[in-house]
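1. What shape does this take:
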Amino acid sequence: MNKRTRRACGAVLVAAGLIGVVSPTAVADAGASVQERQGRAGVGAALDELAGASGGGGVVLRVNDRRGEWVTSAGAAELGRSARPVPTGRFRAGSITKTFVATTVLQLVGEGRISLDAPISSYLPRYGLDRRITVRMLLQHTSGLFNYTGDVRADGTPDPGIPMWDQAYLDNLFRTYRAEELVTFALAKPARFEPGAKHAYSNTNYTLLGLLIENRTGTDYATQVESRILKPLRMNDTILPGTRTGIPGPHAHGYLTFQQNGKRKVVDITRINPSWAGAAGEIISTTADLDRFVSALLGGKLLKPRLLDEMRTWMPTGAPGASIGLGLFANEFAPGCTAYGHTGGTQSQTSYMYSTADGTRRVEFSVNHGVLDRADGDAIQRIAAATTALAAKALCG
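-> Down below sits the predicted model:
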């Protein structure tokens, strides 16, 4: 992480209690023509629904379909203010980072510098990893390694990781984590299951892949992502921030809400040290850049055909209608309507990036959470349903 201090800068869903902020619907139509709203009535309604479920936050949205491209926003960029989010602004895209990392790893496979089915321990011997764990298993989340941001025990009870929520998270908001530190922490916990036995999402897998890229290239993973993907695609608004705390340019604010001593506490956590996420989820981007990336990836511009086929070799995740490849998910958003991409989340933001196989329908959006208490199960269900509904309407009509 420290190497990047010189550089510019499965979704986390929490729940809601709205305190005297502007109604999301009141500003939802700003910047969108009546004709656009009427032509995409279902998408517009789903957009307003998600803004309404965000606890006073907002949504930035980009849709590409047979009508062309539609870029808009709804809700509020900041609690207590009426201004909607700038539709072209930046946001923390969280685990969408993983698709960039997976693409870089597969490019290195194509160059003969990595073997998908080699033990990761052959490249990173210092960690004493189980020799049955392969590079492919890390990419597909079948390693069984403990998730350093928190996991679940065999009996279904939570097994905490590094501080990720509430006051403990705030106390570590600007702490710098090193990738080696996070891996060592995770490996001190028992494996969740035998390598290759099943799928279970773990940020530890992609932190290790970031270290693998560094091992095989001599530079950190961010340098490789920048030179192999961001620069060739001219993704000028996408940033791998390292330890930089801010989001440059226009952006919405995100908040952490929790109960402390019987009172609700709401804290603006737009500025954070994202080193805890690293190769597993630090990326900052825009809907335009993410659209450029997913179009190039699925259009065969970043990977050779056999490697793109490897990325799209699916296994079930255990969730209805969801399968995983190598850093890429396939989700059936409606009967007969499957799209490919990734979601991302931080404590204060949830993002989607998906495209149909032929690229004719694509959606990218990000919702900034307002006053949302994750202990409120009903609100969690509302925002989860609303995010899925917006993706489904955009992709499936």
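2. all contacts plus neighbour counts: C-alpha atoms, from now on.
-> Noted.
3. Would you map the helices across the chain?
-> Using DSSP state H, the helices of the chain run over 24-27, 34-39, 41-53, 97-110, 135-140, 166-171, 179-187, 203-217, 221-225, 287-298, 305-311, 377-396.
4. can you map out the strands along this protein?
-> Listed in chain order, the strands found in the chain under DSSP state E are 58-65, 68-75, 91-94, 151-152, 158-159, 255-260, 263-268, 283-285, 315-316, 322-324, 329-334, 337-346, 349-356, 362-368.
5. and residue 224, which of the ones you listed is closest to it?
-> Closest to residue 224 of the strands of the chain, according to Cα to Cα: strand 283-285, at 13.7 Å.
6. Alongside the first, I'd like the structure of this one:
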Amino acid sequence: MTKKKSKKLIRILLFLGTIISFYFVPWPIVTAWIMPLPNTVQEQIDKAADYGFDGIVVCVNKKGNQSQFYTSGYKNRENKIPATPNALFKIASVSKLYNAVAVAKLVWDGKLSLEKTLADYLPELYGRIEYADNITLRMLVTHRSGIPNYTDTYMYWVAPKETADENLALVLDKPANFKPDEDYEYSNTNYLLLDRIMNRVLGYATFQYIREEILNPLNLKHTFGSIQDVNIDDVMSGYYVGYDTDLKTNNIGSILTTAEDLSKFIRALNDGSVFRDKKEQEIYSSIYKYEHTGLIPGYQTIAKYHKDIDAVVIQFTNTVNFDGYNWNMSEVMYNRIVKILKKKN
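-> Okay, the predicted model is just below:
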């Protein structure tokens, strides 16, 4: 092949590659991202149906714990009940923030040690979880244990387990994903074990401690530890694309709260008022972060504090699929809301 023909072939292949790449571009996401910003948050929220969400609740918590609410779509689409600011929502992995604060408080009190091992606290797991005698409490909190994530087991979300024992059984006697503290990997099993450790040390349920030591001092009266503790009519419905059943009755171990309660907790976490003193806050800062997202079937949560505008922005969306499309759209929605707030600010 001559040099001239070779260059021509390369140009043709590059052209074809470009055409193919355009075919696979998620155009709805790109379109949503590049559209001009509306003037108000409510105008953006009103596009929720265009983004593929049945319902959305947004709380903007400003200085002085003053909250503004924005809703669109349905709390329950079957009965055409509009989304409401005070609906309870399953916040999934955002629950880890509460548990990490509880760990910090118990460490400050001397009831837990970050350097003690899983085998020290739960000796029955020695030989059932690899490296149990080397995995420290700190490694569990910071996701550096190497213990497999039970929600990553094959087809887990087709039929989620409802008890901690059932979830733990999915990873017992399985090899570690890596040696303790040699890598980072997000694992829900870590926090299942932390909950079990705190239950044993306290002699009662971890959420009771969270309520007494975190929620009550902050006057957060609309945060609950289980779907069993609430009036089901107060819970926002959750939907999975292609599956008609409302998922709100599924008991999958998530904390439920309102957007306002969550916003006040995130502010207290970031301004330090959830902690008793600087030492306790330093313990927390050494083990976990100050914002979180959550994703389970039917429920997506984004909870963050934005220092430059001194605002906590909470977003709940109640329609999910697991090819990533709905999550990407929720992030586009959230980022556009924050841009509008910063522009107004």
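7. re earlier: and the helices of structure 1: which comes nearest residue 118 of structure 1?
-> Closest among the helices of structure 1, once you apply Cα to Cα, is helix 135-140, at 6.3 Å.
8. Using CSV, lay out the helices of structure 1 together with mean neighbour count and distance to residue 359 of structure 1.
-> Putting the helices of structure 1 into CSV (neighbours: other Cα atoms under 10 Å; distance: least, Cα to Cα, whole Å) gives the following:
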stretch, mean neighbour count, distance to residue 359 of structure 1
helix 24-27, 20, 30
helix 34-39, 12, 20
helix 41-53, 23, 18
helix 97-110, 23, 17
helix 135-140, 26, 23
helix 166-171, 15, 39
helix 179-187, 18, 35
helix 203-217, 22, 27
helix 221-225, 22, 23
helix 287-298, 21, 7
helix 305-311, 16, 15
helix 377-396, 20, 10
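9. Mind checking the ones you listed for the one nearest to residue 333 of structure 1?
-> Nearest of these (Cα to Cα): helix 377-396, 5.1 Å.
10. coming back round to it: turn the helices of structure 1 into TSV, including distance to residue 127 of structure 1.
-> Formatted as TSV, the helices of structure 1 follow (distance: least, Cα to Cα, whole Å):
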stretch	distance to residue 127 of structure 1
helix 24-27	49
helix 34-39	54
helix 41-53	43
helix 97-110	20
helix 135-140	15
helix 166-171	27
helix 179-187	7
helix 203-217	10
helix 221-225	18
helix 287-298	32
helix 305-311	26
helix 377-396	37
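11. I'd like to know which of those is closest to residue 15 of structure 1.
-> helix 377-396 (4.4 Å).
12. follow-up on the earlier one: turn the strands of structure 1 into JSON lines, columns for mean neighbour count and distance to residue 40 of structure 1.
-> Formatted as JSON lines, these follow (neighbours: other Cα under 10 Å; distance: least, Cα to Cα, whole Å):
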{"stretch": "strand 58-65", "mean neighbour count": "25", "distance to residue 40 of structure 1": "10"}
{"stretch": "strand 68-75", "mean neighbour count": "23", "distance to residue 40 of structure 1": "9"}
{"stretch": "strand 91-94", "mean neighbour count": "30", "distance to residue 40 of structure 1": "24"}
{"stretch": "strand 151-152", "mean neighbour count": "16", "distance to residue 40 of structure 1": "39"}
{"stretch": "strand 158-159", "mean neighbour count": "13", "distance to residue 40 of structure 1": "41"}
{"stretch": "strand 255-260", "mean neighbour count": "20", "distance to residue 40 of structure 1": "30"}
{"stretch": "strand 263-268", "mean neighbour count": "14", "distance to residue 40 of structure 1": "33"}
{"stretch": "strand 283-285", "mean neighbour count": "24", "distance to residue 40 of structure 1": "25"}
{"stretch": "strand 315-316", "mean neighbour count": "16", "distance to residue 40 of structure 1": "32"}
{"stretch": "strand 322-324", "mean neighbour count": "21", "distance to residue 40 of structure 1": "26"}
{"stretch": "strand 329-334", "mean neighbour count": "20", "distance to residue 40 of structure 1": "17"}
{"stretch": "strand 337-346", "mean neighbour count": "23", "distance to residue 40 of structure 1": "18"}
{"stretch": "strand 349-356", "mean neighbour count": "26", "distance to residue 40 of structure 1": "17"}
{"stretch": "strand 362-368", "mean neighbour count": "29", "distance to residue 40 of structure 1": "13"}
